[in-house]
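Colleague: pasted the sequence and its predicted model underneath.
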Amino acid sequence: MLLRYFYDENLAHASYVVGCQATGEAIVVDPMRDITAYEELAAKENLNIVGALETHIHADFVSGSRELENRFGAKLYLSDEGDADWKYQNIDHLNHQLVKDGDQFKIGNLIFEVMHTPGHTPESISFLLTDRGGSADKAMGIFTGDFVFVGDVGRPDLLEKAAGIKGTSKVGAKDMFESLERFKKLPDYLQVWPAHGAGSACGKALGAVPSTTVGYEKMFNWALQYDELEAFQKELLDGQPEPPSYFAVMKSVNKTGVELVKDLPKPQAIKSTDELKKLIADGEQVIDTRASASFGNGYIPGTINIPFNKSFANWAGWIVDYKKTLYLLLDPESLDQVVEVLRSVGIDGEISYGDVSKLIEEVGELESYKSMSPEEAKKMIKDGRANVLDVRNQSEYDEGHIDQAYHIMIGTLKKRLDEVPTDKTLIVQCQSGARSAIATSLLKANGFDDLVNLSGGYAKWQEVLSV
């Protein structure tokens, strides 16, 4: 048997290729949209990808299952659990098999058994894997998707918070409790292969270790220490991070189907600075992907800064209007990579781009914004000359914040601009200064001029001023 682990750091998403070397067949579990890595592995190991397994209808990235079906003719193994609202749609033309709790299917000498594990979502399933190529007659591991992570479990509130289905959080938490009771009965030696690691918004305390075992999670995963439903429900629902707004879009497109990547529009070049200036004047969304320090020192007025780093997919998903053309200012050598990340979260519309260094040089008239130390900020606040805008998550704010700080989580800022105070200088603040830099650029692009970014964020504020 062959087992390979793939990890997309932009989405904290794990996928797996499982192959039977005796028959040369392989499947992919929870595939990412860009299937290049799977194609390369299949060619290297002389495998034919015959299947794609989905543990649930994903909300945080576009699944690559339909890409695999189109490229290899792979059969899609999809959940038939949950109610009518959570059934896959538009799949009649695809090579697929709907599966339920207890179903089994074979890929070469590999046996996959379906275990219904609702809680994160009603249709969520896990796959127990047994390798019958030797003498084993018991499962060696379980692909848990967003059910059990290393040190955490899937959040049950996404249907309510992201998809707008009211009253589902407590029901989901109850389902999760019951699913975990089943999980506790699995043998301790069983390996656990989850679909996400640290940084994912699908839970609140995910570990950064790629895999674990049932026995280890029984001992140390906080969620498996509860024997009483109400206490478990409260702890599971408390402190969950705000789900990115694009989660609702992902849930919908993975349910109903998306276009193949090859059929999406190709990026077009911005022809001139005059064209760029007109786009900005017309209120189009123009994103500068440089590091925040470079952007802050000089940027084209009206542009928004989302640095191209591990958090780019998340903040692009929050801030970009999916229905409008997206204009990117970037290093042309990074274009393909940036577009790939955007497509991974379903930003599939028209994209245009320009060489940021060249355009900045040609535009000439740049703007900048200032950063301020905690000591300077404290003095301005004490003198009544400044307001503070905290753009962190609710749980971070609740754990501690600057006195009288306004709180608007950065992902919701674009829709809540009318709540931003304008009577004094505005000090924009997050935990480290990274998110507040994005927020500062967004505010500047929307006409807020009297503002500064707090250097080092709340962490530096505590370090310097907590005494």
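Modeller: Sure, I can see it.
Colleague: all contacts plus neighbour counts: C-alpha atoms, from now on.
Modeller: Noted.
Colleague: neighbours of the nearest residue in space to Leu426 that is not next to it in sequence, how many?
Modeller: On the basis of CA to CA, 6 or more residues apart in numbering, the spatially nearest residue to Leu426 that is not a chain neighbour turns out to be Leu451, at 4.4 Å. Neighbours of Leu451 under the rule other CA atoms under 10 Å: 23.
Colleague: contacting residues for Ala445?
Modeller: Contact analysis of Ala445 by CA atoms under 8 Å, 6 or more residues apart in numbering lists 301-304.
Colleague: redo that, cut-off 6 Å
Modeller: Ala445 is in contact with 302-303, counting by CA atoms under 6 Å, 6 or more residues apart in numbering.
Colleague: quick one: it and Asn10, what's the gap?
Modeller: Separation of Ala445 from Asn10 (CA to CA, to the nearest Å): 26 Å.
Colleague: again with Leu326
Modeller: Leu326 is 19 Å from Asn10, by CA to CA.
Colleague: looking at the two, which is more packed in?
Modeller: Legend: neighbour count by other CA under 10 Å for Leu326 and Asn10, higher for Leu326 (20 against 17).
Colleague: next up, a structure to set beside the first:
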Amino acid sequence: MDAITPIPVVDEGLGNSSYLLDLGDGTALALDPERDLRTLRAEAAARGLRIAYAVETHLHADFISGVAELAAVEGAEVVAPQVGERAFRYTALEDGGRLDLGRLSLRALHTPGHSPEHLSYLVYAGEDLAGIFTGGSLMVGTAGRTDLVAPEQTIPLARDQYHSLQRLMELPDETPVWPTHGAGSFCSSGGGAERTTTIGRERRGNPLLQLDGEEAFVEALLAQMGTFPDYFRRLPEVNRRGPAVLAEPPALAPLTAEQVRALVADGAQVVDARPVAEFAAGHVPGAISIPFRKVFAVWLGWLADPDVPLVIVRGGDQDPEAIAAAAALVGVDRPAGELSGGMDAWTAAGGEAAHAGLADTAGLADASAEGVQEARIVDVRQASEYADGHVPGALNLELGALAGMDAGQLPGGPVVVMCAHGERAAGGASLLQRAGLADVTVFKGAPEDWAAATGQPLVTGPAR
């Protein structure tokens, strides 16, 4: 088996890997590229490669695809599953279809499950198998979730996923496996931190492949699926139609405080991308806190309303181009802009500033924090995280669900919001404030930190 090593371009925030494959003639193939192509293009340029092919395994739900831009800007040939009927020019492959790439070639395998049209691609060097791109089918230690298309398709697609993995297990043990989805991806149903694997390693160690038969597989796969962002239902159709090609890198237009005030009065949303402590110290009333970090795009897509203008508040040391690129990755192509001068400009123009409490373990150990310790705790982590260990009496309200809750579903009185580090807790606190809760505190730490500071052991098990 010839050694072929694709160059991974990992987006840790989305938990995905795109790949750049050197075709040996000055050109390259890009596999499952995201819309933010800066790193992929830099990898190609560093090697003197022109991206000639843009290949997709399926209609992506978690990000806007970059294939349309690679076709429009660089003349790349788009290759994708025949099923799915993309509304732009592409080369369609079906099961067994072959694409000649010179010294290399691809052969398509229909591996439905994560989506109905899903293809994996066997890579050949001559007649020798060199590896396989498995997209959202076989992953490291797991497989792609099957509930993203429609609720009524979840179980049928889980059965398809079982048979797709069985088909992949017919490959030789030494076959390298290059998945797209991986650790941190909401498209994954679990798995570990590694990004690539082999058929033999998965045959021996993937828990889903150790089960006895289809029924056990389906039950185990479904049990691993947590909630996912609402935009996952929307983006496959955007990618099928072909997303807008951005003529230039997305940017944040400067807005005065008066312009922001007028936009908010007309229904615009304010997203505060600053660190937690800065948000707590003072923010535009009604702003949603989504601190800018690797997972910013996921939470922006999950919490912000895609149908209203978006205004960003950022810190002076935060890169506006990076924020705009992350927004475009989940379909927010052109935010209304950013508050020029930040919160200093807002308050200088007479704007009111809202505040949130901020607590840490040092404060909890102090008798003066007794009120904080007695407040109702809202744990905004995923249900599986909550079940692994939470503060006694904590109410589990997942962050992704808070935006859709009305005041009658939310706790009253003083509230302390908790997650694993503090960033999601700040998001939860901001949504609770928007719903009308006045006494809201963000806990900067994890339940384990709370337990250590207060002497209260954590409780395991699901919410009751």
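Modeller: Structure received. Since the structure is predicted, the reported quantities are computational estimates derived from the model, not experimental observations.
Colleague: superposing both, give me the TM-score.
Modeller: Once superposed, the chains reach a TM-score of 0.89 (TM-score structural alignment, normalised by the length of structure 2), with 446 aligned residues with a CA RMSD of 2.5 Å.
Colleague: picking up where we left off before, what lines up against the residue nearest to Leu426 of structure 1 once you look at structure 2?
Modeller: Counting by TM-score structural alignment, Leu451 of structure 1 lines up with Val440 in structure 2.
Colleague: for that match, what are its contacts?
Modeller: With CA under 6 Å, 6+ apart, Val440 of structure 2 has these contacts: 356, 415-416.
Colleague: quick one: which of those residues sit in strands?
Modeller: Judged by DSSP state E, the subset of the contacts of Val440 of structure 2 located in strands is 415-416.
Colleague: would you reformat the contacts of Val440 of structure 2 as a markdown table and include neighbour count and distance to Leu303 of structure 2?
Modeller: What follows is the contacts of Val440 of structure 2, written out as a markdown table (neighbours: other CA atoms under 10 Å; distance: CA to CA, whole Å):
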| residue | neighbour count | distance to Leu303 of structure 2 |
| --- | --- | --- |
| Ala356 | 22 | 19 |
| Val415 | 23 | 20 |
| Val416 | 24 | 20 |
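Colleague: now render the contacts of Val440 of structure 2 as a markdown table, adding distance to Glu214 of structure 2.
Modeller: What follows is the contacts of Val440 of structure 2, written out as a markdown table (distance: CA to CA, whole Å):
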| residue | distance to Glu214 of structure 2 |
| --- | --- |
| Ala356 | 50 |
| Val415 | 45 |
| Val416 | 44 |
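Colleague: now, which of the contacts of Val440 of structure 2 sits nearest Ala125 of structure 2?
Modeller: Val416 (58.0 Å; CA to CA).
Colleague: quick one: residues contacting the aligned partner of the closest one in structure 1.
Modeller: Alignment note (TM-score structural alignment): Val416 of structure 2 maps to Ile427 of structure 1. Taking CA under 6 Å, 6+ apart, we find Ile427 of structure 1 in contact with 388, 451-453.
Colleague: could those go into TSV alongside distance to Ser245 of structure 1 and secondary structure?
Modeller: Below are the contacts of Ile427 of structure 1 laid out as TSV (distance: CA to CA, whole Å; DSSP: H, G, I helix; E, B strand; the rest coil):
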residue	distance to Ser245 of structure 1	secondary structure
Val388	24	strand
Leu451	26	strand
Val452	26	strand
Asn453	24	strand
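Colleague: need the single longest helix in structure 1, by residues.
Modeller: helix 168-184 (DSSP state H).
Colleague: what's Ile319 of structure 1 aligned with over in structure 2?
Modeller: Ile319 of structure 1 maps onto Leu303 in structure 2, by TM-score structural alignment.
Colleague: run a quick neighbour tally on that match.
Modeller: 23.
Colleague: go on, Gly357 of structure 2?
Modeller: Neighbour count of Gly357 of structure 2, defined by other CA under 10 Å: 19.
Colleague: cool, thanks, signing off.
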